[in-house]
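Enquirer: from the sequence below, what's the structure:
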Amino acid sequence: MTQTTRRTLIAGSALALPFIRTAQAQQTLEWVAGSLGGGWYTMAAGLATLIQEENPQIRIRVVPGGGLANATRINNGQSQIGFGIDAFAANAAKGEEPYTAVHDKLRSLGTGYSPTDHYLLRRADGGPEDMRGILTQRGLKIGTPQRSSTDEMTMQRILRFLGTSPEAIRSGGGRYLNGSYADISAAFIDGQVDYVYVALARPAAILTEIAQGRRTGRLVGFPDDIRNHLISTYAYTQADLPAGTYPALQPDAIKVTAMDTVILVNESVPAPIVEAITKTLINAKGPRMAAIHASMAAFDPATAWRYPGVPLAPGAAAAFRAAGVMPAA
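Expert: Sure, this is the predicted structure:
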């Protein structure tokens, strides 16, 4: 090797070093969201774009998931960040039903990112009109998301309270269909099921789609005893659906059960990365969040950090303190 060649290689290596350091500094995260076609997937995709635009060192890959399974996936490090449901995330952190082990690697970026309503939609052309009558009738044909979802777990909790179950529905000649939101929407429109149970942020795309379809439906209010059972036993909350929220499906105001969205992260994600993500979310409060999904207009950093169900990630705490909404340690 000549001295000139050696100098050239050394110079080339020196020029490459900044690129190497930049590549090594870039953090790629997998964000587990909800089912394809659901609100969570849309929100995660929008947030990923926002975060990456403001933080070039962070890359995010969004994958489908479910509110029940996401906490375990994140705790195990399969995904590093993602959405969860406040009450279920708290269950996971403690190892309480429906989880069988303590999820001790979960940390949070707070809650309030997207309030989620629970909906029972019935056929409009006959059959019982109240929730108890619908869910206890013989030959019930109902569609609900897959078993990894909080929608389906809540459906099972309601059925158990009413003295029935998916197995009892099937053995009684009915149908208990699990599938994606697109699957169960199509099943309702085609008459394969007469009822749909889902939990989604407003406006729920599946309800908007059904409202525009050829088969009409009506949303059903939650009786007080079922709402109170879910609140006292499982830490759900309650909400009111104002008249005309879904005009074709619900002319009058109704009472529903509700939950809220928490962002979960594995404790191994570096604090500076978590702080950068949380800072971006805080700065996006208001119109920028609402532009991704209308339900995200509810996000309020002043209260988001107060969620007690999962320990706040140190990087998130630093961002909330820097924003002046959380007291100093």
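Enquirer: for the rest of this, base every contact and every neighbour count on C-alpha atoms.
Expert: Noted.
Enquirer: counting by contacts, list what the longest strand seen in the chain packs against.
Expert: Ranked by residue count under DSSP state E, the longest strand found in the chain is strand 116-123. Contact partners of strand 116-123 among helices and strands, from 3 or more CA pairs under 8 Å, 6 or more residues apart in numbering; DSSP states H and E: strand 195-200, strand 217-220, strand 254-259.
Enquirer: so A16 sits in a helix?
Expert: Yes: applying DSSP: H, G, I helix; E, B strand; the rest coil, one finds A16 inside a helix.
Enquirer: so how many other residues sit close to it?
Expert: 11 (other CA atoms under 10 Å).
Enquirer: same deal with I134?
Expert: 19.
Enquirer: that one contacts I142, correct?
Expert: No: under the criterion of CA atoms under 8 Å, I134 is not in contact with I142, lying 9.6 Å apart.
Enquirer: residues in contact with Q146?
Expert: In this structure, Q146 makes contact with 152, 178-180, judged by CA atoms under 8 Å, 6 or more residues apart in numbering.
Enquirer: and this one, so I can compare the two:
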Amino acid sequence: MKSGNRRHRLLTGGIVLLTTGALALSGCSTPQESEGKGGGGGQLTMATGSTGGTYFPLGGEIAQKWTSEIKGVNVSTQASGASVENLKLLDQGEVDLIMAINGLSSQASEGKGAEFEGKPVEDIVSLGNVYHEVYQMVASKKSGIKTFADLKGKRVDIGPPGSGTALAFVQIMEAYGMDPEKDVKQFQSDFDDAATKLKDGQVDAAFAALAMPAGSISEISTSTPVEVVSVSDDVLTKLQEDDPTYNQIDVPAGTYGDSTKSTTVTNWATLYGTSELDDDTACKLTQTMYEQAGEMEHEVSKELKVDTADEARGNIKMHPGSKKYLDTKSCD
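Expert: From the prediction side, this is the model:
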């Protein structure tokens, strides 16, 4: 399904023009100043997510660390519609690196799922897991929604069109024996907009794949009491039959205001690239991402751990360069 040319360009001393956003992520430095420690390497672009999600700010921090710590590497980021769009951008050669949900990525590599049926993303490799994507169905307490069955007839924002979040919503609803098209009144927007709708009473619930705790949900809970709707054990089992990358996770009581304890499902947000990325660069990207995690400010950066870098990888291979670092803890 691949088309277009890979955007990995070697910097050979000429002037490289970056977008304003890329300059901002590089500290508004000149290309010569932002080539890392020593200069003379490659310009890479990473697709992240919407500005209201986790991918965008966290991806920006990781890109800054790569640019400052790896000799000759300059990484810029771009906002996107997250997982589904990112996988398509990677497949089309429009970007070099992406963040995406691991379960959806595994399906895409096999040409499965609504967005990739018969159109596999053929060249995709993992560089390591980033953090848990926790699927959170957040409902206002006044809506009376306590289970997924209670969503019937309700107004629900299911996530951006074509996003991994929206696809996960469909999978969960179908596992409950419900029709996601007929049983709820759907709205589709990024979570910043969905949160505003929930706060203003325009929707009864909003579904999102976010880190936990999610700042946007915490902000809502200060004025609008909310609950995170649980996913039952039997539905988790059904989900895992089709996608073994799903795992269970508890949402402790009080995570959002006075919310009660709930149980939901999670995937990994994973860093992906292609086999065209050379082994040394891939090794150093993986090394820097994990070894510099303690220097990052985003709350979920604490989940960047070597021990879980290869967890629930599914059918996608680890890049040989990244595997070298995970096996030896060195790129020498």
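Enquirer: what's the closest non-adjacent residue to I282 of the first structure?
Expert: With CA to CA, 6 or more residues apart in numbering as the criterion, I282 of the first structure has its nearest non-adjacent residue at 6.1 Å, and that residue is P301.
Enquirer: ok, M289 of the second structure - how many residues close by?
Expert: Each residue near M289 of the second structure was counted by other CA under 10 Å, and the total is 24.
Enquirer: kindly compare burial across the helices and strands packed on strand 116-123 of the first structure and name the winner.
Expert: Of all those, strand 195-200 carries the top mean neighbour count, a mean of 24, counting by mean count of other CA atoms under 10 Å.
Enquirer: just the helices in the stretch 151-300 of the second structure please.
Expert: 164-175, 191-200, 215-221, 233-242, 279-291 (DSSP state H, counting those that start in this stretch).
Enquirer: E110 of the second structure: which of these is closest?
Expert: Among these, helix 233-242 comes nearest to E110 of the second structure, with 13.1 Å by CA to CA.
Enquirer: report the angle between the axes of the closest one and helix 164-175?
Expert: Calculated by axes from the mean of the first three to the mean of the last three CA atoms, to 10 degrees, helix 233-242 of the second structure forms an angle of 120 degrees with helix 164-175.
Enquirer: how far apart are helix 233-242 of the second structure and its match in the first structure?
Expert: Average distance, helix 233-242 of the second structure versus aligned residues of the first structure after superposition (mean CA distance after the TM-score superposition for the first structure): 1.9 Å.
Enquirer: name the helices or strands packed onto that helix?
Expert: Helix 233-242 of the second structure makes packing contacts with helix 164-175, strand 247-251 when contacts are defined by 3+ CA pairs under 8 Å, 6+ apart.
Enquirer: mind putting the helices and strands packed on strand 116-123 of the first structure into JSON lines with distance to S79 of the first structure?
Expert: Conversion of these to JSON lines gives the following (distance: least, CA to CA, whole Å):
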{"stretch": "strand 195-200", "distance to S79 of the first structure": "22"}
{"stretch": "strand 217-220", "distance to S79 of the first structure": "35"}
{"stretch": "strand 254-259", "distance to S79 of the first structure": "22"}
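Enquirer: out of the contacts of Q146 of the first structure, which ones does the second structure keep as well?
Expert: Here is what carries over to the second structure from the contacts of Q146 of the first structure, by both residues aligned by TM-score structural alignment, their matches' CA atoms under 8 Å: 152, 178-180.
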